[in-house]
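Asker: The following block contains a protein sequence and its predicted model.
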Amino acid sequence: MTFDYCIVGAGIVGLATARALLRRAPGSSVVVLEKEPDVGVHQTGHNSGVIHAGIYYEPGSLKADLCKRGAAATKRFADDHGIAYRVTGKLLVATDTVELARMENLVERARINGIAHQRLDAAELRDREPLVSGLGALLIETTGIIDYRLVCRALADDVRAAGGEVRTGAAVVEISERPDAVTIATRDTTVTAGTLIACAGLQADRIARLAGLPVDFQIMPFRGEYYRLRPEKSSIVRHLIYPIPDPELPFLGVHLSPTIGGDITVGPNAVLGFAREKYRPFAFDRRDVAEMVRFPALRRVAAANVRTGFREMRNAIFKRGYLDECRKYCPSLELDDLQDRHAGIRAQAVLRDGTFVHDFLIRTTDRMVHVVNAPSPAATSALPIGELIAERAGT
């Protein structure tokens, strides 16, 4: 079969791109190929469900712009499709003087980025969250919570309603680009498309390599492991509670997150995983590990992050270490409050010299667009990211 566009990957970015293509070019033919039996199975279906406001990102950067626009677009989409969400607000809590200084930098960033915020002192923090301790906090008023799996399913419905196809159970095994088209083979069928757009997440480097692109990076899987507070503690906080992030690290630290389902999750940490798409503790995939070991960046990443890696691995093994991270700002938590462990896996593109790619990374050819790095806040930003990719694809 022949299509105008073929999208590989039915996570939230791939589906948002398909929807944007059909909205920009009504009547065009679009097919989405997904190897899993459902949409949004991996990164989309395993994140913390936060609608981010964009507080962390460099003023004027693509991430800052996409996140701010994406948060508003996500809420509009949810309203239009009857998807529940809640604007809880987020408190970034400073627990020492170093974090207070970092918080002031975030206050300035929020001001420049036009993000609604309030600076709270210790007493004002206690008034809002009696069980949270800190020297002060930054309240980001527009942060919310949602179930992105429901967003994904609604996006898939929109794609189908506009005449597109979403094919699950369709793992891509071969890609061949010609001057006039791209041929994409799955185990069961072959399709031809004028343009291929790959939004393959944890498999982005492999799909790029399969398509014949020079690949100077590798996707490294970082596990984010969560606990869930026992039901008796489900009202311990009303806001999302985050630590002040360390600007030297690409992750945001362990936080308390109310969910749209009424629970509170605790996490995530950030541990280099031994499998890209296996979520049980200590999961291991021989192919994934072999590729990491052969990639020269692994040694550089390990050498540059010895102390952080050791701490995160300790916390992954021993619940007590994880609890200590939380008790810095929520001292009333006890060990048996942390229950029902689960994990997400973040696709982190790493260059051959060991540099983490912190921004969106897109590689193109005459007839292909490969989204090879779509870091957080990709779920929040998915709708404008889809529009951006559709524009780059030439619609």
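Answerer: On my side now, so go ahead.
Asker: CA only for contacts and neighbour counts going forward, please
Answerer: Noted.
Asker: All the strands of the stretch 51-200 of the chain, in order from the start?
Answerer: Here the stretch 51-200 of the chain has its strands, by DSSP state E, counting those that start in this stretch, at 85-87, 90-94, 117-121, 136-140, 144-146, 165-167, 172-177, 182-186, 190-198.
Asker: Rebuild those as a markdown table, extending it with distance to Val350.
Answerer: Below are those laid out as a markdown table (distance: least, C-alpha to C-alpha, whole Å):
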| stretch | distance to Val350 |
| --- | --- |
| strand 85-87 | 33 |
| strand 90-94 | 28 |
| strand 117-121 | 33 |
| strand 136-140 | 30 |
| strand 144-146 | 29 |
| strand 165-167 | 30 |
| strand 172-177 | 23 |
| strand 182-186 | 27 |
| strand 190-198 | 18 |
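Asker: right, and these - which one's nearest Arg69?
Answerer: With C-alpha to C-alpha as the criterion, Arg69 lies closest to strand 144-146 of the strands of the stretch 51-200 of the chain, at 14.0 Å.
Asker: Now find how far off-centre that closest one is within its chain.
Answerer: On the basis of C-alpha atoms, centre = their mean, to the nearest Å, strand 144-146 sits 14 Å off its chain's mean C-alpha point.
Asker: list the helices and strands it packs on?
Answerer: On a contact count with 3 or more C-alpha pairs under 8 Å, 6 or more residues apart in numbering; DSSP states H and E, strand 144-146 meets strand 50-51, strand 85-87.
Asker: okay, these, which one's buried deepest?
Answerer: strand 50-51 (a mean of 28; mean count of other C-alpha atoms under 10 Å).
Asker: try it against this one:
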Amino acid sequence: MTRYVVIGGGIVGLAVARQLLLDHPDDQVTVLEKEDRPGRHQTGHNSGVIHAGVYYKAGSLKATLCKAGAASMVEFCTEHAVPFKITGKLIVATDESQLGRLRDLQQRALDNGLPVRMLSRHEAKEFEPHVSCVAAMHVASTGIVDYGQVTTVLARLFGELGGDLRLGAKVTGIADDVVETTAGDFPADVLINCAGLYADKIAILAGVRPPARIVPFRGEYAQLRADRTDLVKGLIYPVPDPRFPFLGVHLTKMIDGSVHAGPNAVLALAREGYSWRDVNVKEFAATATYPGLLRLARRNLRYGLSEMARSLSARRFAESVAELMPEITQADLEPGGAGVRAQAIKPDGSLVDDFLIVRTGRQVHVLNAPSPAATSSLEIAKHIVADLPIPS
């Protein structure tokens, strides 16, 4: 019997753990989660979008696993009665200067085999009557779901298969064949690190030198007042700037009918820093002095300052939303929470723009799994489990 230990009880960790027991039902699988319930961090603060896979380079892990993941997520939700909706989305060019990038995005979508269609301004208004644009691309296969509910179901299924989910088990050390935690020691023949915001720290504990460091970026959301949600029918995104990993402020009609606007992207002051008040001096000092971040910041100073200004000014945030839908004013927006993206950055300041999975010895480390990891989670699990290290 092989003893597998998965560190991290978010959607990726639980998807991997469930897949392990589906493929290796006679083995022992333990999930270690430091919080008191699964999915507390990236999973629980997710935008809820089932991404189609438009943005990712053809042949990359993100492109292949996201497209397959969208289909398998819909199948999973259908089978297990998790509410979801295929809404489609519009990616809109708000002025003529963005049309070239929109056409490039269309080609990338076509390269990835996705059903997309270019729309005129008038055609776009048939989908979203209040949108402002000069042209748009319709992505038919995009949807919405509550990934917290998906994670709850994954945890239940994992338990029914005989898995052991240990909550309140913060990892404190890793030896050759044991994982030390605040809830005791756990023997491990194979270790799988799905620790999200702390994935690089766990890798170091396990004796692995990660090729990139996790840098936390907070994304802050607003939401439309309940009496204004009828302005938005589905999902409306701007044309992204390919220099940055963030998609820009967008509008998302959630599965419960609320409408979220955002996120922006600012450097968090802690790895789990969901507001300006959440400060971890040690973590922030390590992040702020990391050469990779300093090099990235020097190249993108204007962008970073504009994101910070939008975080600190409700007026500027509302102006960004109004670029997509001019009828939305600052008075229409209420605070909507925040999430933290675990973005891996290399020492040279370049962003890791694909999923990064490092296999070494009897260990697997998921070192970069931001969006679209939730969409892709079931396929990431299959990808990892299909090529596991064999214990000696």
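Answerer: Structure received. Keep in mind that this is a model prediction, so the values were computed, not measured.
Asker: on that earlier part again, quick one: closest of the strands of the stretch 51-200 of structure 1 to Thr2 of structure 1.
Answerer: Closest approach to Thr2 of structure 1 among the strands of the stretch 51-200 of structure 1 is made by strand 190-198 (4.6 Å; C-alpha to C-alpha).
Asker: Now do the closest one: which elements does it pack against?
Answerer: Counting contacts by 3+ C-alpha pairs under 8 Å, 6+ apart, strand 190-198 of structure 1 is packed against strand 2-8, strand 182-186, helix 204-210, strand 368-373.
Asker: could you check the angle strand 2-8 makes with the second one?
Answerer: Put plainly, it is strand 182-186 of structure 1. Angle of strand 182-186 of structure 1 versus strand 2-8, following axes from the mean of the first three to the mean of the last three C-alpha atoms, to 10 degrees, is 60 degrees.
Asker: Name the residues that touch strand 182-186 of structure 1?
Answerer: Contacts to strand 182-186 of structure 1, defined as C-alpha atoms under 8 Å, 6 or more residues apart in numbering, come from residues 170-177, 190-196, 367.
Asker: just the residues you listed now: which is nearest Glu104 of structure 1?
Answerer: Of all those, Leu196 has the smallest distance to Glu104 of structure 1: 44.1 Å, by C-alpha to C-alpha.
Asker: for the aligned residue in structure 2 for the closest one, what are its contacts?
Answerer: Matched across to structure 2, Leu196 of structure 1 falls on Leu191, judged by TM-score structural alignment. Counting by C-alpha under 8 Å, 6+ apart, Leu191 of structure 2 makes contact with 4-7, 362-364.
Asker: most neighbours per residue, which of the helices and strands packed on strand 190-198 of structure 1?
Answerer: Mean neighbour count, computed with mean count of other C-alpha under 10 Å, is highest for strand 368-373 among those, reaching a mean of 25.
Asker: what's the distance between that strand and the middle of its chain?
Answerer: Distance of strand 368-373 of structure 1 from its chain centroid, counting by C-alpha atoms, centre = their mean, is 16 Å.
Asker: can you check stretch 238-249 of structure 2 too?
Answerer: Per C-alpha atoms, centre = their mean, the displacement of stretch 238-249 of structure 2 from the mean C-alpha position of its chain is 14 Å.
Asker: cool, and stretch 118-125 of structure 2?
Answerer: Counting by C-alpha atoms, centre = their mean, stretch 118-125 of structure 2 is centred 29 Å from the centre of its parent chain.
Asker: List the buried residues in that stretch.
Answerer: Neighbour counts over stretch 118-125 of structure 2 (16 or more other C-alpha atoms under 10 Å) mark 118-119, 121, 124-125 as buried.
Asker: Trace stretch 245-265 of structure 1 over to structure 2 and give me the residue numbers.
Answerer: Against structure 2, the aligned range for stretch 245-265 of structure 1 is residues 240-260 (TM-score structural alignment).
Asker: Now do the contacts for the alignment partner in structure 1 of Val352 of structure 2.
Answerer: With TM-score structural alignment defining the correspondence, Val352 of structure 2 maps onto Val357 in structure 1. The contact partners of Val357 of structure 1, taken as C-alpha under 8 Å, 6+ apart, are 348-351, 373.
Asker: Next, count neighbours for the residue nearest to Ala78 of structure 1 when sequence neighbours are not counted.
Answerer: Among residues not flanking Ala78 of structure 1 along the chain, Ala84 sits closest, at 6.7 Å (C-alpha to C-alpha, 6 or more residues apart in numbering). Ala84 of structure 1 has 15 neighbours, counted by other C-alpha atoms under 10 Å.
Asker: wouldn't Ala84 of structure 1 be in contact with Gly144 here?
Answerer: No: between Ala84 of structure 1 and Gly144 there is no contact under C-alpha atoms under 8 Å: 10.7 Å.
Asker: Test my guess that Arg238 of structure 1 contacts Asp127.
Answerer: No: using C-alpha under 8 Å, Arg238 of structure 1 is not in contact with Asp127, being 11.8 Å away.
Asker: higher neighbour count, these two?
Answerer: Per other C-alpha under 10 Å, whichever of Arg238 of structure 1 and Asp127 has more neighbours is Arg238, with 17 against 11.
Asker: can you give me the strands in the stretch 201-350 of structure 2?
Answerer: Going by DSSP E, counting those that start in this stretch, the stretch 201-350 of structure 2 shows strands at 213-224, 235-238, 250-253, 259-262, 266-267, 333-345.
Asker: Take those and lay them out in JSON lines including distance to Gly148 of structure 2 and mean neighbour count.
Answerer: Converted to JSON lines, these look like this (distance: least, C-alpha to C-alpha, whole Å; neighbours: other C-alpha atoms under 10 Å):
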{"stretch": "strand 213-224", "distance to Gly148 of structure 2": "17", "mean neighbour count": "24"}
{"stretch": "strand 235-238", "distance to Gly148 of structure 2": "20", "mean neighbour count": "23"}
{"stretch": "strand 250-253", "distance to Gly148 of structure 2": "17", "mean neighbour count": "25"}
{"stretch": "strand 259-262", "distance to Gly148 of structure 2": "16", "mean neighbour count": "25"}
{"stretch": "strand 266-267", "distance to Gly148 of structure 2": "24", "mean neighbour count": "22"}
{"stretch": "strand 333-345", "distance to Gly148 of structure 2": "13", "mean neighbour count": "22"}
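Asker: Cool, thanks, talk later.
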